Every structure is written in structure tokens, then in C-alpha cells.
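> A structural model of the following input is requested.
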Amino acid sequence: MAGGKELEMQLEREAKAFQTIQKEIQKNHQLRQQFKTQLGENELVKTELDILDDESNVYKLIGPVLVKQDLVEAKANVDKRIEYISGETKRLDGALKDLERKASEKRQEVMKMQQRLQDLRSQAAK
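Below you'll find the predicted structure:
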């Protein structure tokens, strides 16, 4: 059963690769959740800024200090953040699809190797 040892080592490598992909998927989900939270917060800010009239005072927190900011500039900054966050979310969605495809392929490989190893062991037992 010399081929069996080699197959076991290959199976172990593939299983580790599968686990690595699973960790990347989990990290992707965490990042996507953070971006969705930020998107919600920024959309809420945008809604609040849209309610204000042109004469309203807007302040931006920079460190421990509130600094007066132009309303138009504040709206533009929030729009840019929303655009950036939306773009990152789409990028992460694409990466997630790719990772899920890779995970599925690795899972199939691992299952095939496990089956071959089991077949080798049952043949060796005979």
C-alpha cells in the first residue's frame, strides 16, 4: 500500500487547502458585513443631510474637534463614501463567488481522494 501513503499525504494537503479557502470565505463574509453596516450608516447620514436646507450648519468630527463644513462638501463626501463602499461590496461579492466555486471543487477532490483511499484500504484488507 505504498500508493496509499502518498494518497493520504495528498489528501491531507487538499484538505488543508480546502480549510484555507473556508477561512477566506469567512473573512469575506465578515468584511461584507462591515461594509454593509458602514453603507447603512452613510445612507442614514445622507438622508439627514438631504433634509437640511442650504443655510444649515454642518460639522465634521476630526479627532476631538468639531469643524464647520460646507453642506455641499459634506453631501459630496458622503456620496463618495457610499460609492466606494458599494464598489467594495460588489468586489467582495465577486470574490465570494470565486471562493465558493474553488471550495466546491476542493470538496469534490477531497471526497474523491477519500473514496480512492477507502477503496485501496478495502482491497488491501482482502
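
> every contact and neighbour count from this point should use C-alpha atoms.
Noted.

> please report the distance of the one residue sitting closest to the centre of the chain from M113.
Most central in the chain under Cα atoms, centre = their mean is N28, positioned 1.6 Å from the mean C-alpha point. Distance of N28 to M113, computed by Cα to Cα, to the nearest Å: 28 Å.

> next, the structure of the following sequence, for comparison with the previous one:
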Amino acid sequence: MNSSSSTALRELWGDLENKANDLSKLQKDIAKNHQVRKKYTIQLGENELVLKELDLLNEDANVYKSIGPVLVKQDLAEANANVRKRIEYISAELKRLDGSLQDLEEKQHSKREAILKVQQRIQSHQARKAKA
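This is a model prediction of the structure:
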């Protein structure tokens, strides 16, 4: 085996390692996205329940908001508006996370294909080396 072939093979192995590290980072980002998405999904469900409860109340009902260890009286319309804004914000964040997840998954797919190509090149180098 000549040294240029050996150098090319070493470079391919290095390229493979870099691509594998990139893939690992993408997979961690996807897992983090799923974690954050789960948290927002739970918050969305909680806020939708609160909104349903607020909708059941009469206009003159007392509504309290928890601020730290204290309950503070709040106007029903204001509480309703705040919960709706929170639902709107959480929904927008979920939509953003979905877009980000789709992008990450596309990058992951591309990276896997690139890894496969490098692995095939390494195998063909090794096959040529074995014949020589």
C-alpha cells in the first residue's frame, strides 16, 4: 500500500468521525427540542383548562392569581385576556419548535447520507487495498 492511499484513508476516517460528531450533536438538539415541546404542550393543556374554568364563571365571580405565596384578586376579563395571551404565545412557540424540529430532522437525514457515502468510500479503499 502506498502512502497516498494510506493518507486518503486516514482523511476519510477523520471525515467520518467529524460527520458522526455532527450527527450526535443534531440528535441531542432533536432530543432537547422534544423536551421543550413536551413542556409547552403540558402548559398549553393547563392553560386551556384554566380558560374553560374561567368561561364557566359569572361576571361578578372573584378570581385570584397566584403571585409567589400570595393570592391577588384579579378582574375576570383581565384574567381571561391573560390566559388567552399565554395560550397564543405557547401555540406560537410550539409552531416555531415544529419548524425547528423539521429543519433538524432534514439535517440529520443529510448527515446520515453523507456518513453512508464516506463509509462506502472507506470500504472501497479497503477492498482495493486487499486486492493489492
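
> one step back: what does the residue nearest to the centre of structure 1 align to in structure 2?
Aligned by TM-score structural alignment, N28 of structure 1 pairs with N33 of structure 2.

> the helix or strand hosting its match - contacts with which helices or strands?
Using DSSP states H and E, the element containing N33 of structure 2 is helix 3-56. Here helix 3-56 of structure 2 touches helix 76-131, going by 3 or more Cα pairs under 8 Å, 6 or more residues apart in numbering; DSSP states H and E.

> coming back round to it: check contacts around the match of N28 of structure 1.
L97, S100, L101 (Cα atoms under 8 Å, 6 or more residues apart in numbering).

> buried ones among those residues?
Applying 16 or more other Cα atoms under 10 Å to the contacts of N33 of structure 2, the neighbour count classes L97, L101 as buried.

> okay, buried residues for the helix or strand just after the helix holding N33 of structure 2 please.
Remark: after helix 3-56 of structure 2, the chain's next helix or strand is strand 63-67, criterion DSSP H and E. By 16+ other Cα under 10 Å, the buried positions in strand 63-67 of structure 2 come out as V63.

> can you tell me what part of structure 1 strand 63-67 of structure 2 aligns to?
By TM-score structural alignment, strand 63-67 of structure 2 lines up with residues 58-62 in structure 1.

> contacts for the matching stretch?
Residues from elsewhere that reach stretch 58-62 of structure 1 (Cα under 8 Å, 6+ apart): L66, V67, K68, Q69, D70, L71, A74.

> that stretch: average distance to aligned residues in structure 2?
Superposed on structure 2, stretch 58-62 of structure 1 shows a mean distance of 0.4 Å to its aligned residues (mean Cα distance after the TM-score superposition for structure 1).
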